[in-house]
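Chemist: sequence unknown, structure follows:
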């Protein structure tokens, strides 16, 4: 009897945890947290080309890495990432070219906060799914919500810097 009660408690906790996802961010975001660039401003901005193809490559790698590590259930397809980097010449971006490209790409993340992360998570399939419009197959979309909870006192998300290609 105690085991059944324990299992029931675990199931109820899991179910209530799943319904709390929507409460992790303001309700007015729910209308714009879609897989459609017409309503999801962050996805639309991510689709705009940058001034250089190297900067575009760095931004795509950063977006895919953030989506894979900070969106619930999303995973990076390492094989597709290696193929993407090879096809775009990622390893060849060095020296001043890397610095210039990184400057442009980093500008995309200047005000990256929890709202941007939530919208990125919601649009991951559009950007990186099997039919992805930015880089197909890089990230398997998960639940469409961030792993972390929204903290209005500290809304900014700290991002890891991209690793420079080996010299």
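Modeler: Received the coordinates, thanks. It should be emphasised that the depicted structure is a prediction, and the values quoted were computed from it without experimental measurement.
Chemist: all contacts plus neighbour counts: C-alpha atoms, from now on.
Modeler: Will do.
Chemist: how about the strands in the chain?
Modeler: Counting by DSSP state E, the chain has strands at residues 75-76, 139-140.
Chemist: check which helices and strands the last one sits against.
Modeler: If contacts are counted by 3 or more C-alpha pairs under 8 Å, 6 or more residues apart in numbering; DSSP states H and E, strand 139-140 sits against helix 53-70, strand 75-76, helix 124-128.
Chemist: now do 6 Å
Modeler: In terms of contacts (3 or more C-alpha pairs under 6 Å, 6 or more residues apart in numbering; DSSP states H and E), strand 139-140 is packed against strand 75-76.
Chemist: same check, this time on the first one
Modeler: The criterion is 3+ C-alpha pairs under 6 Å, 6+ apart, and the helices and strands that strand 75-76 contacts are strand 139-140.
Chemist: putting a second one here so we can go through both:
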């Protein structure tokens, strides 16, 4: 069952892409205090993720922070090296954190995985965005297949 409003962010180990290289982090610790916006994408360098989803959060980072958001993070079932390369390609600076869930353990703990094996992509994240306040989910927007409405930066801003 997918994570719901009121649920706590689960604790798993994932990798954060940093300029110094991959750094292991605990999701409950990293995302468990203050106001956090976390959005998940099916894959780095994929069309909607690269053209709209990530760029929207980079462009709206200041507006999100102005609404009280402490941390903005993107998670994908990719490795930390791919996430770092994607961040460089997209011009991501300090606006947000890039989190690599290479094995999909965090996405599965959230209950937001989808199986794209038939399309050659394996198990990936559904496209989603959530807001958590002190580790508890206060908003969750999960996209229907092919849609991009409830997980955009603008949709999240409207919920803050």
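Modeler: All right, it came through fine. For clarity, every value in this text was computed on a predicted model and none was experimentally measured.
Chemist: let me see the TM-score of these two.
Modeler: Overlay of the two chains. TM-score (TM-score structural alignment, normalised by the length of structure 2): 0.30; 77 aligned residues with a C-alpha RMSD of 4.8 Å.
Chemist: still on that earlier bit, looking at the strands of structure 1, which is buried most?
Modeler: Most buried of these by mean neighbour count (mean count of other C-alpha atoms under 10 Å) is strand 139-140; its value is a mean of 22.
Chemist: any idea how far residue 55 of structure 1 is from residue 79 of structure 1?
Modeler: 21 Å (C-alpha to C-alpha, to the nearest Å).
Chemist: looking at the two, which one has more neighbours?
Modeler: Neighbours per residue, other C-alpha atoms under 10 Å: of residue 55 of structure 1 and residue 79, the larger number sits with residue 55, 26 against 10.
Chemist: check contacts around that one.
Modeler: For residue 55 of structure 1, the contacting residues are 101, 104, 105, by C-alpha atoms under 6 Å, 6 or more residues apart in numbering.
Chemist: between these, which is nearest residue 45 of structure 1?
Modeler: residue 105 (12.2 Å; C-alpha to C-alpha).
Chemist: from memory that closest one sits against residue 61, does it?
Modeler: No - assessed by C-alpha atoms under 6 Å, residue 105 of structure 1 is found out of contact with residue 61, at 9.9 Å.
Chemist: quick one: which of these two has more around it?
Modeler: residue 105 (23 against 20).
Chemist: quick one: contacts for that one?
Modeler: Here residue 105 of structure 1 is in contact with 55, 59 (C-alpha under 6 Å, 6+ apart).
Chemist: what's the spacing between it and residue 19 of structure 1?
Modeler: 35 Å.
Chemist: go on, residue 65 of structure 1?
Modeler: With C-alpha to C-alpha as the criterion, residue 65 of structure 1 and residue 19 of structure 1 are 26 Å apart.
Chemist: more neighbours: the two, which one.
Modeler: Remark: of residue 65 of structure 1 and residue 19, residue 65 carries more neighbours, 20 against 9, as counted by other C-alpha under 10 Å.
Chemist: which secondary structure element contains residue 56 of structure 2?
Modeler: helix 54-59 (DSSP states H and E).
Chemist: quick check: buried residues in the next helix or strand after that helix?
Modeler: Tracing the chain past helix 54-59 of structure 2, the next element assigned as helix or strand by DSSP H and E is helix 61-66. For helix 61-66 of structure 2, the neighbour count (16 or more other C-alpha atoms under 10 Å) marks 61, 64, 65 as buried.
Chemist: tell me the helix or strand right after helix 61-66 of structure 2.
Modeler: Past helix 61-66 of structure 2, the next helix or strand by DSSP H and E is strand 71-76.
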